[in-house]
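*Asks:* here is a sequence together with a model predicted from it:
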Amino acid sequence: MSDMISEYLADKDEKWHQPFLKLYQTIDEHIPNGFAFQLQYGMPSYVVPLSTFPDGYHCEKDTPLPFLSIAAQKRHIAVYHMGIYADDDLLSWFEAEYPKHMSTKLNMGKSCIRFTNPKKIPYELLGELASKVTVEGWINRYTTSIR
């Protein structure tokens, strides 16, 4: 386990430690090359580094472009995936695939997918979701539709 993950989990409820670690490992194994792993907005995150996209995030020019973050909250584990917020086709794919992996109702906001039961997290599906957008694809989507 990386020092960043250990430090992040230090003040989190023990029930979230193993599921969070498994989620991190799953995403890390599947995310396309080019995304950088760092702490962003207080969460372990995958971002487009400024060396790849010097324009940065429109809200904060000196901030790497966010893509995917994971968080252990008080009542749930969250995956913040900017791609499902920006790409209707990706969102539709995820919403159609979710019931094939889980019997629980999908609990999500615009970019946030929440899991309140640490034993019911579709790791395989989340790994596949993480793999679906490349750095180049995310930059293109961001520059054409988010801005």
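*Replies:* Noted; the coordinates are in hand.

*Asks:* from here on, just use CA atoms for contacts and neighbour counts.
*Replies:* Fine.

*Asks:* Y98 and L125 touch, don't they?
*Replies:* Yes: Y98 is in contact with L125 according to C-alpha atoms under 8 Å; the separation is 7.4 Å.

*Asks:* so V133 versus K100, what's the distance?
*Replies:* 21 Å (C-alpha to C-alpha, to the nearest Å).

*Asks:* next one for the comparison:
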Amino acid sequence: MKLKADSVEDYIAKVPEDKRPGIIKLREIIRKNIPQGFTETLSYGMIGYVVPHSIYPSGYHTNPKLPLPFLNIAAQKNFIALYHMGLYANPDLLKWFKTEYAKLPLNKLDMGKSCIRFKSPAKIPFDLIGVLVSKMSVQEWIDLYENQMR
């Protein structure tokens, strides 16, 4: 589901009511825990957290006019999605996340390469997401990204 929005607030206003509380809470947790330097914006039709051009002028390799993406949250048709590029690029971080998630009394982890899917806002492990978001600084993400691009 792609929502046509002009701002993050507009995006949230257009999220279906059953998913809106989950998106709002995820946004709060991310904003509270994301390291300094990442900027919140609309990115790829979702709420995004990026490395701005003021910090990383090269931008994203597929379109240098865009800032370097790091994290997105979105209301999809059947789930809420958290896209964390660091999970895709850092096997140790991915292993940590899977191990910590398995300790929780939740459903089986529903995950793609960088996408974590939550079918119910009530099943989002907000505290774990807060810790996950805090684990990678802007510079660590830039270094990891550049190493992956070599």
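*Replies:* Everything's here; your move. Keep in mind the model is a prediction, meaning the values are calculated, not measured.

*Asks:* mind telling me the TM-score for this superposition?
*Replies:* The TM-score (TM-score structural alignment, normalised by the length of structure 1) is 0.94; 145 aligned residues with a C-alpha RMSD of 1.3 Å.

*Asks:* that older thread, okay, V133 and K100 of structure 1: which has more neighbours?
*Replies:* More neighbours surround V133 than the other of V133 of structure 1 and K100, with 18 against 10 (other C-alpha atoms under 10 Å).

*Asks:* could you pull out the strands for structure 1?
*Replies:* 36-40, 43-48, 65-72, 77-81, 112-115 (DSSP state E).

*Asks:* post-alignment, the first one versus structure 2, mean distance?
*Replies:* Right, strand 36-40 of structure 1. Mean deviation of strand 36-40 of structure 1 relative to structure 2 after superposition (mean C-alpha distance after the TM-score superposition for structure 1): 0.6 Å.

*Asks:* can you tell me what part of structure 2 that strand aligns to?
*Replies:* Per the alignment by TM-score structural alignment, strand 36-40 of structure 1 matches residues 39-43 in structure 2.

*Asks:* return the most buried member of the strands of structure 1.
*Replies:* strand 65-72 (a mean of 23; mean count of other C-alpha atoms under 10 Å).

*Asks:* mind listing residues that contact stretch 108-121 of structure 2?
*Replies:* Here stretch 108-121 of structure 2 makes contact (C-alpha atoms under 8 Å, 6 or more residues apart in numbering) with 19, 21-22, 78-88, 98, 101-102, 124.

*Asks:* can you flag the buried ones in these?
*Replies:* 19, 22, 79-87, 101, 124 (16 or more other C-alpha atoms under 10 Å).

*Asks:* in CSV, list those along with distance to E146 of structure 2.
*Replies:* Formatted as CSV, those follow (distance: C-alpha to C-alpha, whole Å):
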residue, distance to E146 of structure 2
K19, 35
G22, 32
F79, 31
I80, 29
A81, 25
L82, 22
Y83, 19
H84, 16
M85, 13
G86, 12
L87, 15
Y101, 28
I124, 31
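
*Asks:* can you pick out the most distant pair from these?
*Replies:* Within these, two members stand farthest from each other by C-alpha to C-alpha: K19 and G86, at 24.5 Å.

*Asks:* any idea how far P121 of structure 2 is from E17 of structure 2?
*Replies:* 11 Å.
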